[in-house]
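> This is the structure alone, sequence omitted:
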């Protein structure tokens, strides 16, 4: 049971990292006009990615100023999520070594 909880937390963090990367790529593609922003499919995907990633990115954007037109909040969010994943992995490893991992 404990393994399943830590596995699920790790997978959710991994999915959030992938969503942040996809949102950043979609933003770049939209800003350079590579994809048509008038397409309903593109708007649906962009809206979904914004709704998924904004709860993670908005607190970072409030505390970190923008560097011109460059938004570094996705990079910071990915680094923080990876650090959280390492911490969870360490906690699980310590629980297993203590004999509580079942």
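Right, received. Where do you want to start? Note that the coordinates shown come from a computational prediction; the quantities given were computed from them, not determined experimentally.

> When you work out contacts or count neighbours from here on, use the C-alpha atoms and nothing else.
OK.

> is it fair to say residue 44 lies in a helix?
Yes. Judged by DSSP: H, G, I helix; E, B strand; the rest coil, residue 44 forms part of a helix.

> tally of neighbours for it?
When neighbours are defined as other Cα atoms under 10 Å, residue 44 has 12 of them.

> want to compare, so here's the second one:
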């Protein structure tokens, strides 16, 4: 359950950062700024750890996708052995 919540938070951060990057959402809006700041505090530590070991490919950061894969791998491993 906690891994699902964290996956949702990571996915929300990813979508919001894309919307900010494509200039669809204004990051100087106070609500958007507070949301992205809170999401960054939650998501940044594991992403920074992954970014130390995995380089970006052609300016595309694959760390969030690797983190999602890792979360789902851990979730299904726990589910498999908890049966």
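Arrived safely. Because the structure is predicted, anything quoted here is derived from the model rather than measured.

> Superposed, what's their TM-score?
Taking TM-score structural alignment, normalised by the length of structure 2 as the basis, the two superposed chains have a TM-score of 0.94; 83 aligned residues with a Cα RMSD of 0.9 Å.

> Can you tell me the SS state at the residue positioned nearest the centre of structure 2?
Note on structure 2: the residue nearest the mean C-alpha position is residue 10, at 3.0 Å, using Cα atoms, centre = their mean. Recorded secondary structure, residue 10 of structure 2: helix (three-state DSSP).

> who's in contact with the closest residue to it other than its chain neighbours?
In space, residue 10 of structure 2 comes closest to residue 43 once its chain neighbours are excluded; the distance is 6.4 Å by Cα to Cα, 6 or more residues apart in numbering. Residues in contact with residue 43 of structure 2, defined by Cα atoms under 8 Å, 6 or more residues apart in numbering, are 9-10, 13.

> how about a cut-off of 10 Å?
6-7, 9-11, 13-14, 37, 64, 67 (Cα atoms under 10 Å, 6 or more residues apart in numbering).
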